[in-house]
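Enquirer: sequence unknown, structure follows:
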């Protein structure tokens, strides 16, 4: 088995020798609640999952598996009352007015060289109607993460590195409880939100101390806009900005063309890291998507592409309109 010199060099230089790394997902617009708990249930009661194989072909490269469940109580109330979710072509069910309380559970597993991280998020989201067209959503999530270091896979970029010397041939483990909170302003065709992640800054940790002081307060800004260009074609634009004191800032955006609220094609860019192409299809309650990502700028020396597969399933049947000036996906 090849030793992962490049992985350790990345951990030591890019990640500040702390094993903290920022989780990237090219389809970030479809997994909004992971970044901001206020968006829990924003698109309805759903099961979501994605698999991301970063830098395909590079040994011990990052691999991420994510799965979540979101339950919007307004969906259940409307469905039990008169079946509004099973709409006609006019799509009379208005999510903007109905999404009052929602709950979510999300699990993420990420493997990168000698590091393994598992995250668990329990989230709640609610909304207050500000006007006929605007709502303000608020949310919070209790989070737990477990990070493990398998030092048998550790090859030092610098011999005697004190950051990891104590774990040579052994393993380390850290568990952390924390809190995320967020606010989002929403309307039928746009959203704008801000979230704070790791608010407790790792103060509630157990286990080894090799990740001490490695959990800064994270700031997340999300925005999206969608509009119909014709009765069959729509345009969707999404953006994501993240900042913390250790990894500093990351910005990314994507543009998608949507046909009959069923097919989409798009492109994205993560500043100094990657370009991406994506596509997908919605078949009744099921959405399938694929992203192909190519490294650029600071990440170009890796010369390995990234593949990302995603699946979303509506728990309650919704008949989305194929025609008319309304886009129903982000």
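Expert: Done, it's in. The structure presented is a predicted model; accordingly, all values stated were derived computationally and were not measured.
Enquirer: going forward, measure contacts between C-alpha atoms and count neighbours the same way
Expert: Noted.
Enquirer: And the helices in the protein?
Expert: 5-13, 32-35, 73-82, 95-98 (DSSP state H).
Enquirer: among the ones you listed, which is the most enclosed?
Expert: Of all the helices of the chain, helix 32-35 has the most neighbours on average by mean count of other C-alpha atoms under 10 Å, namely a mean of 23.
Enquirer: what residues does that helix touch?
Expert: Contact with helix 32-35 is made by 39-41, 106, 195, 220, as judged by C-alpha atoms under 8 Å, 6 or more residues apart in numbering.
Enquirer: I'd like to know which of those is nearest to residue 150.
Expert: For those, the closest approach to residue 150 (C-alpha to C-alpha) belongs to residue 106, at 24.8 Å.
Enquirer: Let me see the contact set for that closest one.
Expert: Going by C-alpha under 8 Å, 6+ apart, residue 106 touches 34, 66-69, 119-122.
Enquirer: sorry, back to before: looking at the helices of the chain, which is nearest to residue 272?
Expert: Closest among the helices of the chain, using C-alpha to C-alpha: helix 5-13, at 15.2 Å.
Enquirer: So which other helices or strands are in contact with that closest one?
Expert: Packed against helix 5-13 by the contact rule (3 or more C-alpha pairs under 8 Å, 6 or more residues apart in numbering; DSSP states H and E) you find no helix or strand.
Enquirer: count of neighbours near residue 16?
Expert: 14 (other C-alpha atoms under 10 Å).
Enquirer: can you count the residues close to the residue nearest to it when sequence neighbours are not counted?
Expert: Spatial nearest neighbour of residue 16, excluding adjacent residues (C-alpha to C-alpha, 6 or more residues apart in numbering): residue 246 at 7.1 Å. Neighbourhood size, residue 246 [other C-alpha under 10 Å]: 17.
Enquirer: And for residue 49?
Expert: Around residue 49 there are 19 residues (other C-alpha under 10 Å).
Enquirer: Help me confirm that it comes into contact with residue 289.
Expert: No. The pair residue 49 / residue 289 is not scored as a contact, 10.5 Å apart, by C-alpha atoms under 8 Å.
Enquirer: structure B:
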């Protein structure tokens, strides 16, 4: 079997690069901002997360992804410190504002959210780096739920590094010369998120409007070639439910549907169990791809951590040693000392 690097290289060294896919994430539930900009500002603190994913660890040149995201709420007055016991997030799982809506339920004010993300993804000689800024507005629907509408925009740099290519038979002259070609492309994402403290449903569309870009060479070796790349819109629909079993245990089933133009619909089915709002574990099934083991801990009101391991089920399973992913979260300005996130599970 040829190594993944050779397969990817051959695909990329045609006149037109046919597709660029968003990175894959197994712990998107821990940081939904990666796929939906409408979640920015959903919590009561500044939510900072960094993640690293090493996919198909036995392959040279296999995908690796690194990201840093941060978002926070603006003018969010729907919680006060009255009656809140430090370190116990369960005590604030219901609105505390005294005002009432027409149906008698507590009124939940609207608020804004802003965020920023930096994502780096590399597969063999191909890499992309995105820097995006996001904005969302959270609209009260009932006393216990809100609808958030959000968008993000920024730039993505695509790079093809010929020095990382090794083709033995009839190599393209551009490959022999080495060097890099790069392209810059505007990126626009939109999303919506309807949520309460017990459930959520969201939809988003990423990489909209701008689909074709032209590579530019920084050497004379590749200047005679027309290098064109394409990105395809990505569509996501997700939903989840938090079911409290007793004072200590809760379970969270969730699902994610994904659609990329020119590709079939795929889906993730997830189930997590949380003990005392501190320790969680679970599993995911990604159709025709992997079974994922999940494990994490909300260490304190400042730090949480998650780890996942993908057991490959596709044709790559004979060579792949699985996929490792780790996510570390920091909750700054956490004035209520929340341990377990209230809306992103």
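Expert: Noted; the coordinates are in hand. Predicted model, so just to flag it, every value in this text is computed and none were measured.
Enquirer: thinking again about what came up before, any idea how far the residue nearest to residue 16 of the first structure lies from residue 77 of the first structure?
Expert: For residue 246 of the first structure, the distance to residue 77 of the first structure (C-alpha to C-alpha, to the nearest Å) stands at 44 Å.
Enquirer: out of the contacts of helix 32-35 of the first structure, who's nearest residue 22 of the first structure?
Expert: Looking across those and measuring by C-alpha to C-alpha, the closest to residue 22 of the first structure is residue 220, at 12.0 Å.
Enquirer: wait, which of the contacts of helix 32-35 of the first structure is closest to residue 310 of the first structure?
Expert: Of all the contacts of helix 32-35 of the first structure, residue 310 of the first structure sits closest to residue 106, with 14.5 Å by C-alpha to C-alpha.
Enquirer: Identify the residue of the second structure aligned to that closest one.
Expert: Under the alignment (TM-score structural alignment), residue 106 of the first structure maps onto residue 117 of the second structure.
Enquirer: Then residue 179 of the first structure?
Expert: Aligned by TM-score structural alignment, residue 179 of the first structure pairs with residue 188 of the second structure.
Enquirer: before we move on, what about residue 315 of the first structure?
Expert: Correspondence of residue 315 of the first structure to the second structure, assessed by TM-score structural alignment: residue 332.
Enquirer: next one: residue 259 of the first structure
Expert: In the second structure, the residue matched to residue 259 of the first structure (TM-score structural alignment) is residue 275.
Enquirer: Its match: neighbouring residues, count only.
Expert: Around residue 275 of the second structure there are 15 other residues, counting by other C-alpha under 10 Å.
Enquirer: any idea how far residue 289 of the second structure is from it?
Expert: The value you get for residue 275 of the second structure to residue 289 of the second structure, if C-alpha to C-alpha is used, is 29 Å.
Enquirer: now do residue 16 of the second structure
Expert: Distance of residue 16 of the second structure to residue 289 of the second structure, computed by C-alpha to C-alpha: 27 Å.
Enquirer: Same check on residue 333 of the second structure?
Expert: Distance from residue 333 of the second structure to residue 289 of the second structure, counting by C-alpha to C-alpha: 39 Å.
Enquirer: can you check residue 217 of the second structure too?
Expert: From residue 217 of the second structure over to residue 289 of the second structure the distance is 35 Å, taken as C-alpha to C-alpha.
Enquirer: do the same with residue 261 of the second structure
Expert: Computed with C-alpha to C-alpha, the distance linking residue 261 of the second structure and residue 289 of the second structure is 18 Å.
Enquirer: More neighbours: these two, which one.
Expert: Neighbours per residue (other C-alpha under 10 Å) separate residue 261 of the second structure from residue 289, with residue 289 holding more: 18 against 12.
Enquirer: quick one: contacts for the corresponding residue of the first structure for the more buried one?
Expert: Aligned counterpart of residue 289 of the second structure in the first structure: residue 273 (TM-score structural alignment). For residue 273 of the first structure, the contact set (C-alpha under 8 Å, 6+ apart) comprises 295-300.
Enquirer: For residue 137 of the second structure, grab the count of nearby residues.
Expert: For residue 137 of the second structure, the neighbour count with other C-alpha under 10 Å is 24.
Enquirer: circling back: in a markdown table, list the contacts of helix 32-35 of the first structure along with distance to residue 330 of the first structure.
Expert: As requested, those are exported to a markdown table (distance: C-alpha to C-alpha, whole Å):
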| residue | distance to residue 330 of the first structure |
| --- | --- |
| 39 | 12 |
| 40 | 14 |
| 41 | 13 |
| 106 | 19 |
| 195 | 19 |
| 220 | 18 |
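Enquirer: Closest one of these to residue 54 of the first structure?
Expert: Nearest to residue 54 of the first structure out of those is residue 106 (C-alpha to C-alpha; 20.6 Å).
Enquirer: What about the second structure, which residue is the most distant from its middle?
Expert: Computed with C-alpha atoms, centre = their mean, the residue of the second structure farthest from its C-alpha average is residue 170, at 39.6 Å.
Enquirer: Since that was my last question, I'll sign off now.
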